[in-house]
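Asker: Give me the fold of what follows.
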Amino acid sequence: MWRLVVDAPFDEDIELSVIDDEGVHALIFPCQRLAGGWINAMTGERLEVHPTHWRTWQIAHRCDVF
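Answerer: Predicted coordinates:
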């Protein structure tokens, strides 16, 4: 179930729904909310996104790269 982004937890892997140049869509990697914004939980890279909603990251969604 999607929840409003204002209620997103800090320091926890979550799935984000964002608005970008292509419209509204879910990101394909886990994200974490930090005090200063959002990061890709797999790489630690800071994200320049405008999230609208979030939900718990499901293990089945993981995009492991090896």
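
Asker: For the rest of this, base every contact and every neighbour count on C-alpha atoms.
Answerer: Will do.

Asker: Please tell me how far Trp38 sits from Glu45.
Answerer: Distance, Trp38 to Glu45, by Cα to Cα, to the nearest Å: 9 Å.

Asker: Next, the structure of the following sequence, for comparison with the previous one:
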Amino acid sequence: MRDWHPISTAPPERNLQLSVHENDEVHTLVFPCRRTESGWVNATTGKPVFVDPTHWREWLEFEP
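Answerer: Next comes the predicted model:
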């Protein structure tokens, strides 16, 4: 299992998988995100992602 890291250590401008806590549950986003100067964005669309993530790990690309 890949290791999760504290969100405070998230590198900028890299595709990452984010973990968020919502309603006392942990959720993992199913699309890659990037940390930019203006906040988190969907790495595929470039649109802002309005979440408050707690952890991150490397996004792994899967090929069919």
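
Asker: Quick one: map Leu18 of structure 2 onto structure 1.
Answerer: In structure 1, the residue paired with Leu18 of structure 2 is Leu16, using TM-score structural alignment.

Asker: wouldn't that match be in contact with His53 here?
Answerer: Yes - applying Cα atoms under 8 Å as the test, Leu16 of structure 1 and His53 come out as touching, 6.0 Å apart.

Asker: Looking at the two, which is more packed in?
Answerer: Leu16 (29 against 20; other Cα atoms under 10 Å).

Asker: Show the contacting residues for that one.
Answerer: Ala26, Leu27, Pro30, Cys31, Pro51, Thr52, His53, Trp54, Arg55 (Cα atoms under 8 Å, 6 or more residues apart in numbering).
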